[in-house]
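Q: Build me a structure from this.
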Amino acid sequence: MKASLLLALVCTAVLVAGARADAPGEPETLVRKVQEYTQKATAMAKTALSMVQESDAAQQARQWLADNADLAKQRLVWLKEQLLEFWKPMPAA
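A: Presented below is the predicted three-dimensional model:
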């Protein structure tokens, strides 16, 4: 479930609960319902996040980053050396 959809559901639940609060009734019930909605939304978000983190694509991406981190560091060092060489002052003739 996308985070924006989850946020929309939580906001809708809070708005519905707020609309019911305008009607005479028990405020404790309203607070309890909002807490239940929030707990359910949190649980759904945690489940969705863990599913994404455990997916094959995420594992492959982490492996690719781990494999290529050294290469990226080497290239950054090389680039830094080239820039330092470029900015060295020229000796006077």
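
Q: Every contact and neighbour count from this point should use C-alpha atoms.
A: Will do.

Q: which residue ranges form the helices in this structure?
A: In order along the chain, the chain carries the following helices (DSSP state H): 3-22, 27-53, 56-87.

Q: Run the chain-centre distance for the longest one.
A: The chain centroid and the centroid of helix 56-87 are separated by 23 Å, computed with C-alpha atoms, centre = their mean, to the nearest Å.

Q: now that helix and helix 27-53, what's the angle there?
A: Compare the direction of helix 56-87 with that of helix 27-53 by axes from the mean of the first three to the mean of the last three C-alpha atoms, to 10 degrees and you get 70 degrees.

Q: compare with the first, here's sequence two:
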Amino acid sequence: MRASLLFVLVCVAVLVVGARADTPEELESLVRKVKEYAQKATAMAQTAFSMVQESEAAQQARRWLADNTDQAKQRLAQLKEQLADLWKQALAP
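A: Sure, this is the predicted structure:
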């Protein structure tokens, strides 16, 4: 929520300053500053995401998902076999 609010505020500020820019040089300077800010924000977000991905909790979650996915696949295969057997029994005269 805060990130989206910050983004909206930056966009509004850019529009206000752009509307008040008297010369093309001021507008170019503003565009350059916005690009720099966006690059810094992107770098910070990438750092945060990589820290989350490398965290112990994320690694444990990935292991848990992998283990439980295998168990779910095994149970699904067992259910398919049981349903196939029931189907054969129901069709048998």
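
Q: thinking again about what came up before, dump the helices of the first structure into TSV; add mean neighbour count as well.
A: Rendered in TSV, the data for these read as follows (neighbours: other C-alpha atoms under 10 Å):
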stretch	mean neighbour count
helix 3-22	14
helix 27-53	14
helix 56-87	11
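
Q: Aligned to residue 36 of the first structure, what sits in the second structure?
A: Using TM-score structural alignment as the criterion, residue 36 of the first structure maps onto residue 36 of the second structure.

Q: which residues touch that match?
A: The contact partners of residue 36 of the second structure, taken as C-alpha atoms under 8 Å, 6 or more residues apart in numbering, number zero.

Q: Please determine how far it is located from residue 30 of the second structure.
A: Relative to residue 30 of the second structure, residue 36 of the second structure is positioned 10 Å away (criterion: C-alpha to C-alpha, to the nearest Å).

Q: for residue 73 of the second structure, same thing?
A: To residue 30 of the second structure, residue 73 of the second structure is 55 Å away according to C-alpha to C-alpha.

Q: How about residue 68 of the second structure?
A: Counting by C-alpha to C-alpha, the separation of residue 68 of the second structure from residue 30 of the second structure is 51 Å.

Q: From residue 10 of the first structure, how far out is residue 42 of the first structure?
A: Here residue 42 of the first structure is placed at a distance of 9 Å from residue 10 of the first structure (C-alpha to C-alpha).
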